[in-house]
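Undergrad: Starting from these lines, generate the structure:
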Amino acid sequence: MSKAVPTKARAVIIGGGVSGCSVAYHLAKLGWKDVVLLERKQLTSGTTWHAAGLIGQLRASQNMTRLAKYSADLYTKLEAETGIGTGMRQCGSITVALTEERKEEIYRQASLARAFNVDVREISPDEVKAMYPHLNVSDVVAAVHLPLDGQCDPANIAMALAKGARQNGATILENVKVTGVSSKDGRVSGVTCVQNGETFTIETEHVVNAAGMWGRELGNMSGVTVPLHACEHFYIVTEPIAGLPRLPVLRVPDECTYYKEDAGKMLVGAFELKAKPWGMEGIREDFCFDQLPEDFDHFSPILEKAVGRMPILETAGIHTFFNGPESFTPDDRYYLGEAPELKGYWVAAGYNSIGIVSSGGAGMALAQWMNDGEPPFDLWEVDIRRAQPFQKNRTYLKERVSETLGLLYADHFPYRQMATARGVRRSPLHEHLKARGAVFGEVAGWERANWFARDGQAREYRYSWKRQNWFDNQRDEHLAVRGGVGLFDMTSFGKIRIEGRDALAFLQKLCANQMDVETGRIVYTQMLNGRGGIESDLTVTRLSETAFLAVVPGATLQRDLAWLRKHLTDEFVVITDVTASESVLCVMGPKARDLMQKVSPNDFSNVAHPFGTAREIEIGMGLARAHRVTYVGELGWELYVSTDQTAHVFEALEAAGSDVGLKLCGLHTLDSCRIEKAFRHFGHDITDEDHVLEAGLGFAVKPGKGDFIGRDAVLKKQDAGLERRLVQFRLTDPEPLLFHNEAVVRDGKIVGTITSGNYGHHLGGAIGLGYVPCKGESAQDVLGSAYEIEIAGIRVPAEASLAPMYDPKAERVRG
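TA: I've put the predicted structure just below:
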């Protein structure tokens, strides 16, 4: 007898895999009694039941590591709580490197693990052999061992979470298919579902899309963007192998393989470089505990390498050749959080083969988010608001996920660019820049010139952990900006018009800086949350009494639009995304004024056009709005040009620029210039978890203007004092490089990580930013310590500064 479908619930979770069960469990633990989970077939069907169940605690950031560690701890405790065995055992893991490049990567990961307080040790090939006696280590260059990693039984974990949810009052219904999510006034209002041929409606204000590979299709029903696509994932399980001891999980990323010993058998799985997307025509209605057709030809190259790596496999019989679908996203990171299109619509899907280790922590974080109305800590890297609407296109997804599966085990080189599904969003200057040597990267679908190749130079990345093939190109571009004039195409900036009778009052409520400025003024500001954390980093230009233009990074546009719309109550305000209507050309450097005066009859003196102002100018035979601001720390203007005139304005600038040494510059140079000036980068140096005062941005906060979101947290921090400060570092050795996540060492002890890094070609060394704990300390105390940065296990001395090392008084910017 089927359990009855309730008529009302506080939250309805759609999907009975490990993700949905975790969300139900954690909501119920928080006291949400009327939680309903609906599963179209049976719990764990789809993907969870055939997952490999690897528990690797070290992830790419501190908070993702925090969530993975939480999962491991939860799965260890679940058996005692629910009586269901989870198979969780901390057998450890080993990752081996077969190349020097991979050695650098795993050693960098080991330094990161130490910074995140994860137990880790670099081990020799002989030590690997001692721990994994059947392994061929003849070509192993290096290895790292994480003794607290482990493995588990994925289906039983989901069942244990489901039982724990029921024990705390949640209702879990199988064989109930959701047919629609209804909404009213921009918010979820109910869920329609079918049980035994009968249709029911559950009234609710919260829905969680935990539908796995069905997540995109479910999102589409409500106009919600959930870009993911299933791929085929292969592994084999051997017959029992006599004398096989219990072994750590083994990863050999250079051969795309992982190995797991389980009950005297070996499981060998693959993340091959070119994957097979699956389900382009949809997933059939009766799909449940199904396997996909075997494709031994596809898997055999992996298996051949595996036999060479572990010769005992040659004589071991294959018990199971398995092929099952798993969902992948365009950037290999899962989706969590409230969808920007519909209030009360939450997403926990797209786990990219790390769903078991992720779901425990992700379910906890999403439940907290739903309960509190804000995430418990910075989750931007998995936030659903990073997804771009175009990414739900199936042709795009099919092409992209064929690459992202393989990227899990590919070399994670800095600046690595996606090779597939490119060219979707282009500036009007794309072909112009391409003809002049641009080598493009992609952010949020935008093709952006990252660097410019010289005549005869290959227009491609040659990846390395050392200086890559464009290092000298970046140096020349960087020094041109510092000594002459450079031109950047920043059309990818997100542009948002905020206008209407109450636009000023609305922005005063959301922004920490004073927004009541005269028309034509540009205000650098942050939008804060109630904790004083930074939700958005932007400039706002007052265009008229009732109209403002907010400019945000292209990658955060959907997030920023969602934040603005979320806080729009009864104000008379219209919010419009106008990103595609204007291009942005940035003319930057000490000779920027000389160039502008050649192409425009307007006066560009400090008196006529001071820093922080915008006005319309004539340029060539067109018009532009010239904003005197900078992200590179030099005199310059951002030119906002109607897209139909962009090519003409570019040609006019280029023709006039030959006399003043104009150089086309890419995004790598923009970043290296900004880090010399210690300008912050959202998502790295500043996040919703970083207090605006501790980020060193107090100059952009005006508590005296009246109330705004985060004001109380600012005043509280002013009274209590800072607990940490964002510090700029320069390596004293000019050779090593900083990218991100290297360990910051203060007086011999790891105290944090580098939040962002690049090479300071003017300052003569790698530059990084990072937070340093400073509770009860003065600025002099912070700077009085000895600092080193740990890079792949090697500690390099570094100078520290709280003021920008380049042009600390901003004299060049205002020159």
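
Undergrad: all contacts plus neighbour counts: C-alpha atoms, from now on.
TA: Fine.

Undergrad: what about the nearest residue to residue 201 once chain neighbours are set aside, which SS state?
TA: Spatially, and ignoring its direct neighbours in sequence, residue 201 is nearest to residue 192 (4.4 Å; CA to CA, 6 or more residues apart in numbering). Secondary structure, DSSP: H, G, I helix; E, B strand; the rest coil: residue 192 is strand.

Undergrad: now the other sequence, so there's something to compare against:
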Amino acid sequence: MSIPNTADVVIVGGGVAGCSIAYHLTKLGITDVVLCERKQLTSGTTWHAAGLVTQLRATRNMTELAKYTGELFRELETETGQATGFKQNGALRLATHDARFEELKRGVSMARNFGLEADVISAGEIRERWPLVEVEDVVGGIWMPNDGQVNPADVTMAMAKGARMRGAKIFENTLVERLIVENGKVRGVKLADGEIRADRVVIAGGMWSREFAAQSGVSLPLHAAEHFYIVTEQMPDLPRELPVLFVADECSYYKEDAGKLLLGCFEPEAKPWGHNGIPEDFCFDSLPEDFDHFEPILDMAVKRVPALANAGIQLFFNGPESFTPDDRYLLGETPEVEGLFCACGFNSVGILSSGGVGKALADWINDGHPPMELADVDVRRMHSWQSNKSYLFDRTKETLGLLYKMHWPYQQYETARNVRQSPFHDRLVALGASMTEAAGYERPGFFARDGRSTEIGYSFGPQSWFEDARAECLDTQSAVTVFDQSCYVKFRVEGRDACSILNNVSAGNVDVAMGKVVYTQWLNPRGGIEADVTITRLSETAYLVVTIAASQTRDLSWLSRHIPGDAAVVVTDVTPGLPMLAIMGPKSRALLEKVSGADLSNAAFPFGTSQEIAVGYATVRASRLTFVGELGWELYIPADFAMHVFDKIVEAGQEFGLSHAGFFALNSLRVEKGYRHWGHDIGEEDTPIQAGLSFAVDYNKAEFVGRDALLRARDAGVPTKRLVQFQLPEGCRKMLYHEEPIYKEGRIIGSITSGGYGHRLDRSMGMGYIYNADGVTRDFINADGFEIEIACERYKATASLSPFLDPKNERIKV
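TA: Alright, predicted model coming up:
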């Protein structure tokens, strides 16, 4: 079979992901698919994967993809005639301490949202299902009966066969040298002896993907790491249908395979590999043994499964797998090149993700948009600087082990820190700031008081900083507080067509007076929220767009893709040159009037407007906005004046009881007020109507992306899905984080999207979408009967469409 000159889609890489994408494209009727593999199918990482098939992931849609994978594996052998080795033998997860047990129980509650079968079980029940395991120190565990295992090479070959059966062409020993990119769009791939022209190309090259993409200016941040497991010799007393066993507290997993036991690990400090390049001839290769590195895991394993002490080791295996900086894979259309997609960086969950990934990306290619919200794994969440090799090397040492480490709320990375710092960083650290990280930015989490440590003491309940954050929230309520929000992203949009382009992208009307700030959303054609921004009109032809740190790449790409080629407009990311301080609280007006000499009264400076004011010798842009529910201003400061302005504010602030606050308090304050956060409370599948943001939509504008979908939804009447605020009873210190099930009259009707403790109201609070086929009306919400499940226990909850705090917005407009 000769290699064709053209194709509808070219896939680069013949591992489990590439073969799954080919399989699912052909199922959609896209049969002119060419897959090129540099050596042989599965020869990179797939062939030596452990083949674990688990379904419960961190979010709803990730779980749906994993569920689909399990369903596909059950049917694939029947469809293709190719054996897959799939066994639905279930999985056990053990906890050796109470915190891990709570983590597992919270997972069971989350599973109930997704319709997954999951049960909390005792140490004795664990022993019944896994007779060889020592459980004397086990406090409990969970049982997932629908999990299992598969032979990775066989299941890959089955998907490859299924793709070929429907017309896909697969070529082994076919190296793709580079992409063909013309005018920002992919046009095919270059081979050693020719080209394949195609308007859609998928990079599914595993650990080779980063270097391959970089040739075309595309950032795919991933790095290989060594991954270890052993396989015993035959163990006569080993039951043949043992469930997969996870002992995360010992960094280990166990899988029975044909009378042998496989023991693998995700050790706390990993060994990055391939930093200086992967050998050209790498194919079905293993890496050198490092028994000293694996020995601590084996020592724990022999105590956990004493039969291992008498079992010989048939195979000590070490092979590379690729990891990303946040332990989530890279999926979707790249922001740099239109028509170029990726599916790589699977962080050791490639097999269990493969079916869902293949289906999702095939749908994305076919429809021109993702089939569901995939923000967790969307490649656009990444930033170009994260492809730095030194950064990836250092972070990869940690990310492998994080898979089995405790998954604490607010958990912070320990490696590759202090990448991006605001000008105020050192001042804030000196004032007691405990720095946390977002998108590489160092930003205050809290300020330690009363001799408390800046180290975070993790817990699923109130953490070590709880009292510090409480003080920060109450200071914001009673006096004035400074928040360093320099990590917020700022785009300057300027040119003759700036107004028309932003009005087309935005649901709100940005054709407003100079100095007006518009809070709005950028929607997709289905009416879903792609971005949540504020837009300030600076002049007739210039605007300032502000969004969150995590959306920097994504939002810039979204805006750029909606600018016609002949438009007279320039978009500049001015984030590094424009640090921002938020001055919040009832005394913020008096403080800023003192340092500026300006009139900041309601008449002179209304809410939702922006002006330039003087602070010391600097001119700064002040915007009267709030994300905390109190009177306040955001100050956008030229970077070279930043420290001067900071010092002037701090000096003058002593008279007004000024204090400093971090992002833990900010989250508490915004949840208390019901302010939405993109990626948690609003996203691609949520419309402004469902999210309670219709006030930010101008339906009278002639045209904007998503308008038709919103009009249809509005005309349909009361929505069947709405975002609602919840609070737990007085005195309840149980914390809401995400995906806790919401019940009404004993039936799950939704789940929590984000939570925090509201210190001004002294209640544990959260937000979440609820569903009702007859419409989520005020009567439905105001009726009793709501409960929220936390770690398998239910707590009464009160629901409200309006904020529990200051529902008339009197504080912010005083």
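
Undergrad: that older thread, map the residue nearest to residue 201 of structure 1 across to structure 2 for me.
TA: In structure 2, residue 192 of structure 1 lines up with residue 190, judged by TM-score structural alignment.

Undergrad: What is the neighbour count of that match?
TA: 16 (other CA atoms under 10 Å).

Undergrad: Repeat that for residue 749 of structure 1.
TA: Residue 749 of structure 1 - counted by other CA under 10 Å - has 12 other residues nearby.

Undergrad: Aligned counterpart of it in structure 2, please.
TA: Correspondence of residue 749 of structure 1 to structure 2, assessed by TM-score structural alignment: residue 747.

Undergrad: does the residue nearest to residue 201 of structure 1 really touch residue 207, like I thought?
TA: No - in this structure, residue 192 of structure 1 is not within contact of residue 207 by CA atoms under 8 Å, at 11.4 Å.

Undergrad: Give the helix, strand or coil label for residue 495 of structure 1.
TA: Quick answer, by three-state DSSP: residue 495 of structure 1 is strand.

Undergrad: Contacts only, for residue 314 of structure 1.
TA: Listed by CA atoms under 8 Å, 6 or more residues apart in numbering, the contact partners of residue 314 of structure 1 are residue 307.

Undergrad: go on, the one 5 residues further on?
TA: Residue 319 of structure 1 makes contact with 236-239 under the criterion CA under 8 Å, 6+ apart.

Undergrad: try 10 Å
TA: 236-240, 265-267 (CA atoms under 10 Å, 6 or more residues apart in numbering).

Undergrad: overlap in contacts of residue 192 and residue 207 of structure 1?
TA: With contacts taken as CA under 10 Å, 6+ apart, residue 192 of structure 1 and residue 207 have residue 181 as neighbours in common.

Undergrad: how about residue 426 of structure 1, what's its match in structure 2?
TA: Here residue 426 of structure 1 is matched to residue 421 in structure 2, going by TM-score structural alignment.

Undergrad: now swap in residue 709 of structure 1 and tell me
TA: In structure 2, residue 709 of structure 1 lands on residue 705 (TM-score structural alignment).

Undergrad: Its match and residue 699 of structure 2, how far apart?
TA: Computed as CA to CA, to the nearest Å, the residue 705 of structure 2 to residue 699 of structure 2 distance reads 11 Å.
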